[in-house]
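J.: I would like the atomic coordinates for the input below:
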Amino acid sequence: MLLVDGGILRNFPVQDAKEMGADIIIGVEVSANLYTKDQLNSVVRIMDQVSSFQAARSNAEQAALCDILIKPDIGNYNMFSFEDIDSLILNGERAARKMLPQLKALVDSLKQFQYRYTRLRIPPDLDSIYIKSIHYEGLDKVSKNLVKGNFEIRDTGWIKLQELEHGIERLYGTRFFERVNYRLNPSLEGSELTLRFKEQPFNFFKFSMHYDQYLKTAILLNATYRNILGEGSRLLIDLKLGQFPGAQVQYTVHTFARPNIGLGIKMGVNSLPAKFYTPDLLLRENYNVQHFIGEIDLFSTVSKAFMIRTGIQGEVFNIDKEMEVNDTINFNANNLNWYARFRFDTQDRTVFPHKGDFFSSEIKYVMRGKYFNDLLWDKSFWRIIAWYTKYIPLHSRIVIIPSANGGFTFSKHIPVPFFNYLGGMLTSEMNLFPFDGLKYMTVSSPNVVTGSLALRGEPWKDKFITLKVNYAGVSDGLDNVPILPKLFSYG
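T.: Down below sits the predicted model:
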């Protein structure tokens, strides 16, 4: 069966169907009739009639070529009668039923040819393919060795399509590429796999400014360099200039070891104000904190979205307690930790995502440390922090955003730097939990559970309005972490 529709040159293309090989033609002619003499009562209708003569003549010639002609009564309907589609279909059915004897006669005449109907079999889903060679397109500054180490597929042999997709995701996860796709060229001996890359800009510089009522004005600078200290390496330098300055240098290198192992080194310092409140939410003490950190770890980009890393961390906290005007007391803490981090990110964009999930978690084993220059905690302890946010699009400009976060410390004697703090909007440290409606660091507790539900709209391009409900529960011990919220806000 062949279906042919008309166009500008021939509105009822019966002869075109014949030229395409049709033996029997059932035509449905739905063009409007010419106006009668009495209907030609306006200039518009006269002009329409003049332009329609040629089409009417062509339609009549084409109708004569049909084996069976069906002509529904379209009445006053036209090409813009979209809301009347049910009525038009009904009129078409009525016209076809009038031609039912001719249609049945056509069916009976075809029985003499004894047609054989063959059931088409749907081929099974392709599970594996044989790769006879792999080619690379678009590689400039990224080496083939780096690609092979992360792709983890042999140059020849059978592979599952799922393995191919996972390999592409791992290449994305290196953050060396803006785009990665592939092409398969099949042959009798196997398929040629071509990986096509668009590399990220290798060296770039970013600048921004930030202001909030707690950290005041800050200038943020970032420089990123790739392959500067070795093949498959990335060097990030971040500076924060302002009343509470900070700096961080992070170096990562993707090795050729499998399964996709990399090495990371990080050193940094961050300054921030710290505040302690009474249970009545009255400000009790002010601190200025300098947090020095050094890390060395191993990581693996399991896929484009999922990364795990584990390593050793050294921390030093230098804390100034404000007593009176121009009078402070200084004390410090230092400790050594083991940590494991997990990150899962399927957000469609970094800023104001429209869909996707984000999960980040850290499990840390804090070893005995020095505090006030003396041993304060004589036992090591565990702590867990986790963040989860989901973006659910309801419309192209409306997103619902549920989130749940928590920080837990498994110890009865906890140094001040390892408390969890609730309030404000800052997340410059992992144990700071934002909470709309509370001032910065209003609540401090060993254990915190928070959640929120937000509705974000984009009434104009890149202009957003968010309605948000927050809840939180805090406790001093894991045996009574509240399930029901103790703190609630909206805005």
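J.: from here on, contacts and neighbour counts on C-alpha atoms
T.: OK.
J.: before we move on, what SS does residue 178 have?
T.: Following DSSP: H, G, I helix; E, B strand; the rest coil, the label given to residue 178 is strand.
J.: I meant to write residue 18 there.
T.: Per three-state DSSP, the local secondary structure of residue 18 is helix.
J.: Residue 146 now?
T.: The three-state assignment at residue 146 reads helix, by three-state DSSP.
J.: So what's the residue count around it?
T.: By the criterion of other CA atoms under 10 Å, residue 146 has 21 neighbours.
J.: helix or strand right after the helix or strand hosting residue 49?
T.: Using DSSP states H and E, residue 49 maps to helix 43-63. As assigned by DSSP H and E, the chain's next helix or strand after helix 43-63 is strand 68-70.
J.: And the next helix or strand past that next one?
T.: Counting by DSSP H and E, what follows strand 68-70 is helix 85-98.
J.: For that following helix, list every residue counted as buried.
T.: Buried positions in helix 85-98, judged by neighbour count with 16 or more other CA atoms under 10 Å: 88, 91-92, 94-96.
J.: this one as well, want them side by side:
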Amino acid sequence: MLEHLAPRLLSALLAACAIGLPTAAQAQAATRDAAPLRPRVALVLSGGGARGLAHIGVLRELEAMRVPVDIVVGTSMGAVVGGAFAAGRKVDELEAFVRQANWDGILADRPPRQELAFRRREEDLVVPSRIELGLGRQGIALPPAAAGNSALEFTLERLVAEGRGDWPVNQLALPFRALATDLATGELKQLTDTPLFLAMRASLAVPGVFAPVRVEGRLVVDGGLVRNLGVDVAREMGAQIIIAVNVGTPLMDEKDITSAVSVANQMLQILTEQNVKRSVAELKPVDVLISPKLGDVSFIDFKRFDAAIAAGREAARAVAPRLQALALSAEAYAEQELARQITPVALARALPLASLKVQGTRHADPETVRAETGLELGKPVTLAEVNKAAAALYGSGDFDRVETQVSDQDGRRHVNMNLTEAQWGRSRIRLGLELYSNFGESNRFTLVAMHVASLLNDWGGELRSVARLGNRRGFSSSFTQPLGPGSAWYLSPGFSYEDSGFDAFEQGRITSRWGARERSVSLALGRRLGQWGDLQVGVGRVQSSARQLLPEVADQSDAQVSVAAYYAQWRVDTLDSVTFPSRGNLIDARIERLRLPQGSPHHRLNFLGLSAFSWGSWAGHVYTEWAHSQLGSTSSLGGFLRLSGLPDNSLSGSSIGFGRFVMAKRLGEMPVGLGGAIRAGFSLEAGAGRERSQALGRADLRLATSMFLSVDTRFGPLYLAVGSARSSGNVISNAAYLYLGPFW
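T.: Below is the predicted model of the structure:
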């Protein structure tokens, strides 16, 4: 069963397969009901995850030999490829899609980051971890599925164009069955009067990986549990000759069963293998069994599509004499293919939107959801715009499923959106970890927990709270209230409290150690800039105090200050990743007007910018930071990727400037479930800092470089690095680092 655990290609092929649906039910019925004057041939395709790409190779050879297919039965991955073929997709199109797919994006456990709402992206910057739990009345809950609630369906809805798989399975031009397992009874479920995309989605619902799907009144999961090779189903559909393709993963050797996970995997494989053996025993002498030799291609090796497709072609050629006995003449085969590849429904043109129905919501207000789509009644709308609106709703994180149905009547377009609210997304906790060590005097460790409660009222109010425990201790909370259904404008009151420490330096040496405490309240008026940005103006008050800890000072009182602030802030985030981005930009520009209880107003300016890029297997970014304050020290430099080699935060001033260039090469991948990419890279850095009475100059410039090895973990990027910095006086400072946290 775990042989089907390759979720994201499945979703992508799922999307691809529904693009070529027929336009006319009458034409389909005529093709479906016409009895050929020859034996009816059924193609039965098994599940097998990435190994199922071999089905494309088999289809390629059947096409070359002009072997007709009158019936298609598929399980899991076989349902994806078989459904695509039955719905009219050409083999060339399937193969081209597989080759052009962005596997890193497809195999991710959520939608691409660029398609998330800006507040969801903002959460990544606050806590760059992927450890999330639900919090409800019954306590803490695990995610309902390891691969994300509805990423597979969302990919389908996003990629499918005209005639997307809304047509019921039993109305396709080529008779097709997707096989699933009834989760309540354990019985085989044949999906017939079900939309094509939903039938294939259900057949792919690997337990623990994808959430079960309710179809035809039953809760169903992957069909491989009970019928991974549906020979008997094909026979029931009238097949007289069966071409069965088995790509299942072989059982592991005893020496490879070394953990609880491998034991569970083997148990599921045994269940699948047993039902496959029973199905193979049902084959008759006239039937053809094709078993591609896939070797070490595993169920998750989607990037080895060339090997899988080639194995399918080779296995089909091995039985070519038996297949060629079924071949049609060139004219007859072309006629059959023309009937299968009926032109899809033309939904690309824009038509006036006559109705927009929102169904399935419990906490979300339908009026607010309709406003969030940006679709307006009476205005022309294309299918691409409908899919974009659905993508935005899914990217909000509030919904597990966003299913759209589009129909045209009398030159007007009708859109139905059936939503499933996130089972635990309305109240979720993200756990993070921050670790920093230079294997010397600077060692920091902080646990982070962020709680987000969404859909708190009809307009979509949201409360976000962040707690830190360790070297940084604090708590912050903010409430974001849109100013109307679907409004881009919002109000956001907030407060924060933080205890921390810092070192004072003189000529690169620690002279004292201080403890600091800061409390703040704020109120902001903001506006969302699409999904990519945010603009705010606000007011606030900050109360700060500091006390020298080392060396101890007798009878000292805390140094305290209270500042009123008025600010404007502009933020942009289009990064594709917060672990190691390869494209996109990050901008944070803020200007503040500060007023002390006595004295004239002061100004503080901060700018941060990052631009990411990629070059083959290399990825990198250019980063710049500039800050200036009329009140004294505003920021500090020193430490990994902030003048690597210098002591942490050892260079400060009322004005600082900093820039770096980072490149890293992808070396490999962590085991599935433990993390992501392994990289080796380097950085080139330059920075300077001065007090307000002095201007920054070349004499202040510090140069630094680092070399690092990084691993993408579930808590964020983990770095092992060495750095070296050189000042204008040719003083060299070196350091080694172990660092877990954000790169900015």
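J.: re the thing from before, so what secondary structure elements neighbour the helix holding residue 49 of structure 1?
T.: Contacts defined by 3 or more CA pairs under 8 Å, 6 or more residues apart in numbering; DSSP states H and E place helix 43-63 of structure 1 against helix 14-19.
J.: what's the single longest strand in structure 2?
T.: strand 509-529 (DSSP state E).
J.: got the contact list for whatever helix or strand comes next after it?
T.: Where DSSP H and E defines the elements, the next helix or strand beyond strand 509-529 of structure 2 is strand 533-550. For strand 533-550 of structure 2, contacts defined as CA atoms under 8 Å, 6 or more residues apart in numbering pick out 118, 512-529, 556-573.
J.: Burial check on the counterpart of residue 427 of structure 2 in structure 1, number of neighbours?
T.: Aligned counterpart of residue 427 of structure 2 in structure 1: residue 203 (TM-score structural alignment). When counting by other CA under 10 Å, one arrives at 14 neighbours for residue 203 of structure 1.
J.: what do you get for residue 230 of structure 1?
T.: Around residue 230 of structure 1 there are 11 other residues, counting by other CA under 10 Å.
J.: and what of the one 4 residues further on?
T.: Counted with other CA under 10 Å, residues neighbouring residue 234 of structure 1 total 23.
J.: Now it: which helix or strand?
T.: Residue 234 of structure 1 belongs to strand 233-242, assigned by DSSP H and E.
J.: Give me the distance from the helix holding residue 49 of structure 1 to the chain's centre.
T.: 54 Å (CA atoms, centre = their mean, to the nearest Å).
J.: For stretch 10-30 of structure 2, give the aligned segment of structure 1 as residue numbers.
T.: Stretch 10-30 of structure 2 maps onto no residues of structure 1, going by TM-score structural alignment.
J.: what does stretch 98-109 of structure 2 give?
T.: Going by TM-score structural alignment: stretch 98-109 of structure 2 matches no residues.
J.: now stretch 82-99 of structure 2, how far from the centre of its chain.
T.: 24 Å.
J.: Sorry, slip of the keys, the one I care about is stretch 640-657 of structure 2.
T.: 34 Å.
J.: again with stretch 605-623 of structure 2
T.: For stretch 605-623 of structure 2 - counting by CA atoms, centre = their mean - the centre lies 21 Å from the chain centre.
J.: pretty sure residue 168 of structure 1 is in a strand, no?
T.: No - under three-state DSSP, residue 168 of structure 1 falls outside any strand and is assigned helix.
J.: Quick check, it in contact with residue 179.
T.: No - in this structure, residue 168 of structure 1 is not within contact of residue 179 by CA atoms under 8 Å, at 9.8 Å.
J.: So if I had to pick from these two, which one is more boxed in?
T.: Shown here are residue 168 of structure 1 and residue 179; by other CA under 10 Å, residue 168 has more neighbours (22 against 14).
J.: Contact partners for the more buried one?
T.: Contacts of residue 168 of structure 1 (CA under 8 Å, 6+ apart): 151, 180-181, 304.
J.: What's the separation between the match of residue 427 of structure 2 and residue 225 of structure 1?
T.: 5 Å (CA to CA, to the nearest Å).
J.: CSV for the contacts of residue 168 of structure 1, including neighbour count and distance to residue 109 of structure 1?
T.: Formatted as CSV, the contacts of residue 168 of structure 1 follow (neighbours: other CA atoms under 10 Å; distance: CA to CA, whole Å):
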residue, neighbour count, distance to residue 109 of structure 1
151, 22, 62
180, 16, 58
181, 13, 54
304, 19, 62
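J.: What is the nearest of those to residue 236 of structure 1?
T.: Distance to residue 236 of structure 1 across these (CA to CA) is lowest for residue 304, with 19.9 Å.
J.: Hmm, that closest one is touching residue 177, no?
T.: No - counting by CA under 8 Å, residue 304 of structure 1 stays clear of residue 177, with 11.0 Å between them.
J.: Overlap in contacts, the two.
T.: By CA under 8 Å, 6+ apart, the residues touching both residue 304 of structure 1 and residue 177 are residue 171.
J.: what's the closest non-adjacent residue to residue 14 of structure 1?
T.: residue 62 (5.4 Å; CA to CA, 6 or more residues apart in numbering).
J.: next one: residue 437 of structure 1
T.: Nearest to residue 437 of structure 1 is residue 489, by CA to CA, 6+ apart, at 6.0 Å.
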